[in-house]
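Visitor: sharing a model that was predicted from the sequence below.
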Amino acid sequence: MDRAIVKKHLEQAREHVAMGGQHVARQREIVAELTNRGADVTEAIRLLTNFEESQDMHVAHLERLKAELLECDEKQQAGGSEDSSAP
């Protein structure tokens, strides 16, 4: 993939990870609030689990993109890239 495109996707992935982290943290707060009130937390925990699984996927995608950018940079250093912009 073109280095510029990888950088764009990497920035989007970083945003997804940041937002996902916020969603997970807030849902954990909601579960705790409901638990303290003695409310049924079944659905809140189900949603938290979904958020955590999505976050794991976002983080894995971010790591793949970081590796891909590193690969692009290595190719560039070897003289095999047209894009010479800095990371």
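Guide: Cool, the structure landed. Residues are numbered from 1 along each chain as shown.
Visitor: alpha carbons only for contacts and neighbour counts from here, please
Guide: Noted.
Visitor: mind listing what's buried along the helix or strand containing residue 71?
Guide: Here residue 71 sits within helix 42-77, counting by DSSP states H and E. By neighbour count with 16 or more other C-alpha atoms under 10 Å, helix 42-77 contains the buried residues 44-45, 47-48, 51-52, 54-55, 58-59, 61-62, 65-66, 68-69, 72-73, 76.
Visitor: tell me which other helices or strands the strand or helix carrying residue 36 touches.
Guide: Using DSSP H and E, residue 36 sits in helix 3-37. On a contact count with 3 or more C-alpha pairs under 8 Å, 6 or more residues apart in numbering; DSSP states H and E, helix 3-37 meets helix 42-77.
Visitor: ok, second structure coming up, stack it against the first:
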Amino acid sequence: MNLSQAEVRDQDSINALSSDINKHLKRKVGYALNFAMLNKDYEIAPFILLKEGYEANPVYLDSAYNMMPKNSEQSLWKTTV
């Protein structure tokens, strides 16, 4: 095996890892959005969305924020973030 074959194999490994990381990030953001939407009445939902779903499309973040009750805006977590 020469050097170029090793480089191609290494690049294939890098591409596979990159694909796996992207899938993981999409899944993580999806779970955070889903949790926030289903548990919008709890004060932890906006925190989870900020902590785990910050990479989501701003349109999704905005719609999730607008679904939250207004009392969560004055909760303790907002003053600490």
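Guide: Thanks, I have it. Since we're looking at a predicted model, the values are computed, not measured.
Visitor: what's the match for residue 22 of structure 2 in structure 1?
Guide: Aligned counterpart of residue 22 of structure 2 in structure 1: residue 17 (TM-score structural alignment).
Visitor: contact partners for the closest residue to its match other than its chain neighbours?
Guide: Leaving aside its sequence neighbours, residue 17 of structure 1 sits nearest to residue 58 (C-alpha to C-alpha, 6 or more residues apart in numbering; 5.7 Å). Neighbouring residues of residue 58 of structure 1 by C-alpha atoms under 8 Å, 6 or more residues apart in numbering: 13, 16-17, 20.
Visitor: what do you get for residue 47 of structure 2?
Guide: residue 77.
Visitor: map it across to structure 1 for me.
Guide: By TM-score structural alignment, residue 47 of structure 2 lines up with residue 43.
Visitor: repeat that for residue 12 of structure 2.
Guide: By TM-score structural alignment, residue 12 of structure 2 lines up with residue 7.
Visitor: shouldn't its match be in contact with residue 70?
Guide: No - between residue 7 of structure 1 and residue 70 there is no contact under C-alpha atoms under 8 Å: 10.5 Å.
Visitor: please name the nearest non-neighbouring residue to residue 30 of structure 1.
Guide: That would be residue 44: by C-alpha to C-alpha, 6+ apart, it lies 7.3 Å from residue 30 of structure 1.
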